[in-house]
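Asker: Have a look at this prediction, sequence included:
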Amino acid sequence: MRSTTSATDKRPEAPERRVPVWDLPTRLFHWLTVVLVAAAYVTQRMNWMQTHVRIGETLLALVVFRLLWGCFGSETARFSRFVASPRKAIGHLRHLLRREPDVQVGHNAAGGWMVLLLLALLLIEALTGLYDNNDVADEGPLSEIVPAKIANAIANMHSLGWDLLAAAVAVHVCAIAVYALAKGHDLIGPMVSGKKRLPASVRAPARGSLWLAVLLMALSGVVVALLSIYL
């Protein structure tokens, strides 16, 4: 007996290919930040303050690098590429639970704002921690000229900044879980491998130079070294 299924019911799936969406510098920044934030929490709880300070300085260098890479790096890493209007971000969140194929190259409209929030909180936390340490140790030149009220405000900001960062990280992790369970989108795999299965028609994003990334990382290290001396 012949099948009655019409040819139109057997719609072939759109051809896909593995597209490189995340470059090595962006992926290294992401996972090193994960490790260092966890290490910062552990060293603070264990009162290993010297190690805690070094971790904070390393985090600050990474954030400075990411800000520079967001201006001069690969296409998917650039702020101009993924920072959308608040209206687009809200519109994207309205369809958060809709199950649909993943055709997104880089950050989506809402994810871009989360990246900005996390970077801002990391920057504030690292800078206030750098001053707070110098103030306690009486090492930085600003320790002697900054009024006590301002110094206390910076210390309080450092403590509050950690709470806000922890909350933002929790939201970030929950969003990843929601995308996986509700939409069927894997956000972790591409950040590990750098590649993502997308329709064959999708253009691979332009990639920045690794030598430029090394240069920007070195520059970031110099900036943080100077800040640790003079802040």
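Answerer: Perfect, thanks for sending it.
Asker: C-alpha only now, for contacts and for neighbours.
Answerer: Noted.
Asker: In space, not sequence, find me the middle residue of this protein.
Answerer: residue 115 (4.9 Å; Cα atoms, centre = their mean).
Asker: Now do the host helix or strand of residue 189: which elements does it pack against?
Answerer: Using DSSP states H and E, residue 189 sits within helix 188-193. Using 3 or more Cα pairs under 8 Å, 6 or more residues apart in numbering; DSSP states H and E, the elements in contact with helix 188-193 are strand 195-199.
Asker: can you list contacts of the strand it packs on?
Answerer: 14-22, 102-103, 189-190 (Cα atoms under 8 Å, 6 or more residues apart in numbering).
Asker: structure B:
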Amino acid sequence: MSTDTPSVKVWDPFVRVFHWSLIVLFGIAWWSGENHDMERHKQAGYAIFALVVFRVFWGFAGSRTARFAQFLKGPGAVMAYLKTHDGETPSDGHNPLGGWSVAALLAVILTITLAGLFAVDVDGIESGPLADWVSFDSGRVASEWHEAVFKAALAVIGLHILAIGYYQVLNAHNLIGPMITGRRDRGKNEVGGEAVEDVKWSPVMALIGIAGVGALTWAVMSGFKFG
């Protein structure tokens, strides 16, 4: 696409589907857990597990702005961003601070789902598909982690929402629209003073990721019991 067009594609469809699907599924998992609807809770958990694992894969094989190498920067880069960024110049994907927010969110959500896979309730009636691979006491520890890290996830999500609100309201920097459409206005200045090109992604890598994550999720749901 020509760089003189008024908008640029900054998010590929997989990042956007991940983002909005995670919001819905996390809400379903929360609601079903509070209402003791364990079947729906497990189904939401499996879907979240698949989403997060694919997002990790896509962080290495996906489009430019989806890759961890693009948005996970060292402390020096984060401090420089905080000191110099005016909040008005568009970022090419996640900024250095937002990138670590995304990493923290992925970490806590993945921890919750992994703990849930091994969790056992106090009566030993409800359990995750991998609970047979650990002792009852270990399953109880996993259950406690499942609940404790959930609270940490709420804190991380809260900070994520506050940051979006800060850019959206105080800096008039629209972050929600591009995550829906995949595009943002170029603005007066591009990142680093250079025009940013549309992101590109590989359909082959996407299919590999989807197939691999689907197979892994099915294996996890069956407790790795194939007989």
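Answerer: Received, thanks. Owing to the predicted nature of the structure, the values given are computational and were not obtained by experimental measurement.
Asker: TM-score for this pair?
Answerer: The TM-score (TM-score structural alignment, normalised by the length of structure 2) is 0.85; 214 aligned residues with a Cα RMSD of 2.3 Å.
Asker: follow-up on the earlier one: next, the residues that contact the helix holding residue 189 of structure 1 from outside, please.
Answerer: For helix 188-193 of structure 1, using Cα under 8 Å, 6+ apart, the contacting residues are 21-22, 27, 176, 195-196.
Asker: Among the residues you listed, which one sits closest to residue 151 of structure 1?
Answerer: Distances from residue 151 of structure 1 to the contacts of helix 188-193 of structure 1, taken as Cα to Cα, are shortest for residue 27 (35.5 Å).
Asker: Aligned to the closest one, what sits in structure 2?
Answerer: Mapped onto structure 2 by TM-score structural alignment, residue 27 of structure 1 lines up with residue 16.
Asker: Okay, its match and residue 9 of structure 2: tell me how far apart.
Answerer: 12 Å (Cα to Cα, to the nearest Å).
Asker: How about residue 135 of structure 2?
Answerer: 49 Å.
Asker: Those two - which one has more neighbours?
Answerer: Between residue 135 of structure 2 and residue 9, residue 9 has the larger neighbour count (other Cα atoms under 10 Å), namely 20 against 12.
Asker: Might you report the residue contacts of that one?
Answerer: 182-184, 197-199.
Asker: Tell me the spacing between it and residue 152 of structure 2.
Answerer: Residue 9 of structure 2 is 33 Å from residue 152 of structure 2, by Cα to Cα.
Asker: what does residue 81 of structure 2 give?
Answerer: 26 Å.
Asker: what helix or strand does residue 150 of structure 1 sit in?
Answerer: helix 148-178.
Asker: Sorry, wrong one. I was asking about residue 29 of structure 1.
Answerer: helix 24-45.
Asker: Pull up the aligned stretch in structure 2 for stretch 53-69 of structure 1.
Answerer: The aligned range for stretch 53-69 of structure 1 is 42-58, by TM-score structural alignment.
Asker: distance from the matching stretch to structure 1 after superposition?
Answerer: Mean deviation of stretch 42-58 of structure 2 relative to structure 1 after superposition (mean Cα distance after the TM-score superposition for structure 1): 0.5 Å.
Asker: what's next to that stretch, contact-wise?
Answerer: 15, 18, 22, 25-26, 28-29, 66-67, 106, 109-110, 113-114, 116, 128, 206, 209-210, 213-214, 217, 221.
Asker: before we move on, back to that, distance check, the aligned partner of the residue nearest to the centre of structure 1 in structure 2 against residue 201 of structure 2.
Answerer: Aligned counterpart of residue 115 of structure 1 in structure 2: residue 102 (TM-score structural alignment). As for residue 102 of structure 2, its distance to residue 201 of structure 2 is 20 Å (criterion: Cα to Cα).
Asker: quick one, the helix or strand that the helix holding residue 29 of structure 1 is followed by and helix 24-45 angle?
Answerer: Once the chain leaves helix 24-45 of structure 1, the next helix or strand it forms, by DSSP H and E, is helix 49-72. Here the directions of helix 49-72 of structure 1 and helix 24-45 differ by 160 degrees (axes from the mean of the first three to the mean of the last three Cα atoms, to 10 degrees).
Asker: Pull the distance from the next helix or strand after helix 49-72 of structure 1 to the chain's centre.
Answerer: Where DSSP H and E defines the elements, the next helix or strand beyond helix 49-72 of structure 1 is helix 79-82. In terms of Cα atoms, centre = their mean, to the nearest Å, the centre of helix 79-82 of structure 1 is set 13 Å apart from its chain centre.
Asker: just checking, what packs against helix 79-82 of structure 1?
Answerer: Counting by 3+ Cα pairs under 8 Å, 6+ apart, helix 79-82 of structure 1 packs on helix 49-72, helix 109-137.
Asker: rewinding a little: of all the contacts of strand 195-199 of structure 1, which two lie farthest apart?
Answerer: 14 and 22 (22.7 Å).
Asker: Of those two, which one has the most company?
Answerer: Ranked by neighbour count (other Cα under 10 Å), residue 14 of structure 1 and residue 22 place residue 22 first, with 23 against 9.
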